[in-house]
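In: mind folding the following:
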Amino acid sequence: MNLTVPTTRLDADLIIGSRGSALALWQSEWVKSQLEQAVPTRRVAIQIIKTTGDAILDAPLSKIGGKGVFTKEIEEALLAGVVDLAVHSLKDLPTRLPAGLTLGCVTRREDVRDALVAREGVQSLDDLPPKAVIGTSSLRRQAQLLARRPDLELADLRGNVGTRLQRVAEGRYDAIILASAGLVRLGFESRIAQRIPTDVLLPAVGQGALGIEIREHDSATQEAVQVMAHQTTWRACEAERAFLHGLGGGCQVPIAAHAVVDNEGRLRLRGLVARTDGTRIIQDELTGDARFAEDIGKELAEQVLGQGADELLAELDAHPH
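Out: Okay, here's the model as predicted:
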């Protein structure tokens, strides 16, 4: 599918490239407000760009190219100079960025946990009846859910947040799993039945944080976005992304990671690789100085590979979901 990328630049000092979904626009409007507050005379505009992931809603992400389908067209606009920065849910941003682009900053993290949204009377995963139908498009969530509750029936779920919530209300699913951060940002916090503990569902790499992508060597934009930079979140996500990068994984593989930095600057990283049906999970953790977050991520990736994750990944490559 070839989507048309805008070629005309808007009249503004800084232009944000954004998807058109309610959540993407909320995130971009928040970034716009931060930039305008920092320099009130700065004119900031949002350019909406339709991505391949937005255009194809009837197929699992693993079938249409993984998370990069939500960023490709926006990155083309960045490289062309039509926009100056792109706002992504960091969990949607691949660890390998196109030549000429870089991660300008990472914002303070919202709640990192996954959220259960369920029909009336269900308050937790354990309340779900046998063979309950759960909607999720995430192989990471699917694998961990089936490891805990192999009786559950998993059904693919795409569409924007409002559409997904409506499908629960209509009774098409007994429950769905979404990121708590997105629900909170859109004002749907009251729909959350349970914020699932991270020792039950380890989150996606970068979940809850926003990643601001810019052109390399664009020092003016780099300086401008620092008003939103959050160093502790950056370190945590740097470790998580290094873990994912070390495994060579993406949307087609059930990989999860979560790092936390304590007040003394120690970083604890937990990482997981799973079989999609949940019958095998390899999980480990590593602690170290947060200043060496990337090294911690790389080392944990090597550890789980040595424990059999290499076999799981080879198996998944041979028989993709």
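
In: CA atoms for contacts and neighbours, from now on please.
Out: Noted.

In: residue 97 and residue 67, how far apart?
Out: Between residue 97 and residue 67 the computed distance is 12 Å (Cα to Cα, to the nearest Å).

In: the two: who's more crowded?
Out: The residue with more neighbours, out of residue 97 and residue 67, is residue 67; 18 against 15, by other Cα atoms under 10 Å.

In: look at that one and give its secondary structure.
Out: Per DSSP: H, G, I helix; E, B strand; the rest coil, the secondary structure class of residue 67 is helix.

In: just say helix, strand or coil for the residue lying farthest from the centre of the chain.
Out: For the chain, the largest distance from the centre (Cα atoms, centre = their mean) belongs to residue 41, which lies 32.5 Å off. Secondary structure assignment for residue 41 (three-state DSSP): coil.

In: quick check: it vs residue 12, distance?
Out: 11 Å.

In: who touches both of those two?
Out: Contact with both residue 41 and residue 12 is made by no residue, according to Cα atoms under 8 Å, 6 or more residues apart in numbering.

In: how about the helices in this protein?
Out: 22-38, 52-55, 61-64, 72-79, 139-148, 161-169, 180-185, 219-225, 231-247, 293-304, 310-318 (DSSP state H).

In: which of the ones you listed sits closest to residue 155?
Out: helix 139-148 (9.2 Å; Cα to Cα).

In: which other helices and strands contact that closest one?
Out: strand 266-274 (3 or more Cα pairs under 8 Å, 6 or more residues apart in numbering; DSSP states H and E).

In: show residues contacting the strand it packs on.
Out: So strand 266-274 is in contact with 140, 143-144, 202, 236, 239-240, 243, 253-261, 280-290, 293, 296-297, 300-301, 304, 309, 312, going by Cα under 8 Å, 6+ apart.

In: burial measure for residue 198, as a count.
Out: 14.

In: here is a second sequence; please produce its structure as well for comparison:
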Amino acid sequence: MSTNSPLALTTLNIATRQSPLALWQAEYIRDRLLALYPELTINLLKIVTKGDKILDTPLAKIGGKGLFVKELEQALFSREADIAVHSLKDVPMQLPEGLMLGVYCKRASPTDAFVSNTYSTIDELPQGAVVGTASLRRQCQIKAYRPDLQIKTLRGNVGTRLGKLDAGEYDAIILATSGLQRIELDARIRSELDIDTCLPAVGQGALAIECRTDDAQILQLLAPLNDDKARIRLIAERALNRHLQGGCQVPIAAFAVLQDDSNANNDAHGNNDSGDSLWLRGRVGTEDGSQLLKFEKRITLSGSQSDKEAQANQLGIDVATLLLDNGAGTILAAIYQSDE
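Out: This next block holds a predicted model:
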């Protein structure tokens, strides 16, 4: 542990949304930085975004999850904030010029959590049961798995969503496992959806730190928080989504795993990143689940970290190309047209 910051910096301002989960994320990064640089003064700049204000409309209708980061990015441009902490799955694939993701943190559980007061698994739900989610990705995969279920839009922070479940508006709701775990609501998780049933969102379970590209001091300060192996996986996933020209709120799923040759050192979530074989799975589906395209590819990584990141990026493009060659573009175009 360093007892002195390597920089002349004495104060750091972190932009964050005000939801309990967003504040947990910002406080987690603050505490990690303070452990490294105890002499720093770190402030949280709490911001209400447009996405937090509009709660009665599906995200796809109002511009997607980029609405949760725009105001934070404005704080970076105005230099009110030095960094912004995000759940990576909320970060648009294209960042404004002058900003970058300086850090990809070690990934937590990437899965989707099944939450219900009556049923333990998605398989136990009776025919016609009402399931709440704000995600078209979850909707299309759940409908592909259980066409009989009714999907009802669910917006709001975690507490709001759980409150609607408890009020009887839904038989079950689907939330990110990592989000519930981070704010100590593990007890509400009845089960985790199998990754083969519901492939995760791009970047789900990972935190990222956004900063200005020209701020070398901040990048140096943040460097110890970066997880090289998570970064490789997440670059592949985001490259797939970017090549599909997908936003955050579209029925696109991607999940990358680093494996060794024997596959003996990887858990079910691919979190024991011990090898140099990168496996990327991607999916695109219709909102009603009637079509669900699935493609994957494995490559062997080699060279330096930057070489491996370039190979991961190309892998994302390759799997996206497979999806596009088999009809993903038509599916996505129809969804974008319906949202206009």
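
In: follow-up on the earlier one: hmm, which of the contacts of strand 266-274 of the first structure are the buried ones?
Out: 140, 143-144, 202, 236, 239-240, 243, 253-261, 281-283, 285-287, 290, 293, 296-297, 300-301, 304, 309, 312 (16 or more other Cα atoms under 10 Å).

In: check the gap between the most centrally placed residue in the second structure and residue 112 of the second structure for me.
Out: Note on the second structure: the residue nearest the mean C-alpha position is residue 89, at 2.1 Å, using Cα atoms, centre = their mean. Residue 89 of the second structure is 13 Å from residue 112 of the second structure, where distance means Cα to Cα.

In: what does residue 52 of the second structure give?
Out: Applying Cα to Cα to residue 52 of the second structure and residue 112 of the second structure gives a distance of 21 Å.

In: between the two, which has more neighbouring residues?
Out: Shown here are residue 52 of the second structure and residue 112; by other Cα under 10 Å, residue 112 has more neighbours (25 against 16).

In: I'd say that one and residue 179 touch.
Out: No: with contact defined as Cα atoms under 8 Å, residue 112 of the second structure does not reach residue 179; the gap is 9.7 Å.

In: what do these two both touch?
Out: By Cα under 8 Å, 6+ apart, no residue touches both residue 112 of the second structure and residue 179.

In: list of residues touching stretch 297-306 of the first structure?
Out: 238-247, 269, 271-273, 282-286, 310-311.

In: what range in the second structure matches it?
Out: On the basis of TM-score structural alignment, stretch 297-306 of the first structure is assigned to residues 316-325 in the second structure.

In: mean per-residue distance, the matching stretch to the first structure?
Out: Here the mean offset of stretch 316-325 of the second structure against the first structure after fitting is 0.7 Å, by mean Cα distance after the TM-score superposition for the first structure.

In: that stretch: how far from the chain's middle?
Out: 20 Å (Cα atoms, centre = their mean, to the nearest Å).

In: what do we get in the first structure for residue 245 of the second structure?
Out: Using TM-score structural alignment, residue 245 of the second structure pairs with residue 248 in the first structure.

In: so what's the residue count around its match?
Out: 13.

In: could you check how far it is from residue 288 of the first structure?
Out: For residue 248 of the first structure, the distance to residue 288 of the first structure - Cα to Cα - is 22 Å.

In: and if you look at residue 25 of the first structure?
Out: In terms of Cα to Cα, residue 25 of the first structure sits 37 Å off from residue 288 of the first structure.

In: tell me the residues of the second structure aligned with stretch 161-181 of the first structure.
Out: Using TM-score structural alignment, stretch 161-181 of the first structure lines up with residues 158-178 of the second structure.

In: buried set for that stretch?
Out: So stretch 158-178 of the second structure, judged by 16+ other Cα under 10 Å, has buried residues 158, 161-162, 164-165, 169-178.

In: cool, and stretch 244-254 of the first structure?
Out: Buried residues in stretch 244-254 of the first structure (16+ other Cα under 10 Å): 244, 245, 246, 247, 249, 250, 251, 252, 253, 254.

In: closest one to residue 188 of the first structure out of these, please.
Out: Out of those, the member with the shortest distance to residue 188 of the first structure (by Cα to Cα) is residue 251, at 25.5 Å.

In: so who does the closest one touch?
Out: Per Cα under 8 Å, 6+ apart, neighbours of residue 251 of the first structure: 61, 62, 66, 67, 138, 139.

In: what lines up with the fifth one in the second structure?
Out: What that stands for is residue 138 of the first structure. That one, residue 138 of the first structure, aligns with residue 135 by TM-score structural alignment.

In: wait, its match sits on residue 253?
Out: No: using Cα under 8 Å, residue 135 of the second structure is not in contact with residue 253, being 10.8 Å away.

In: and residue 67 of the first structure, what pairs with it in the second structure?
Out: That one, residue 67 of the first structure, aligns with residue 65 by TM-score structural alignment.
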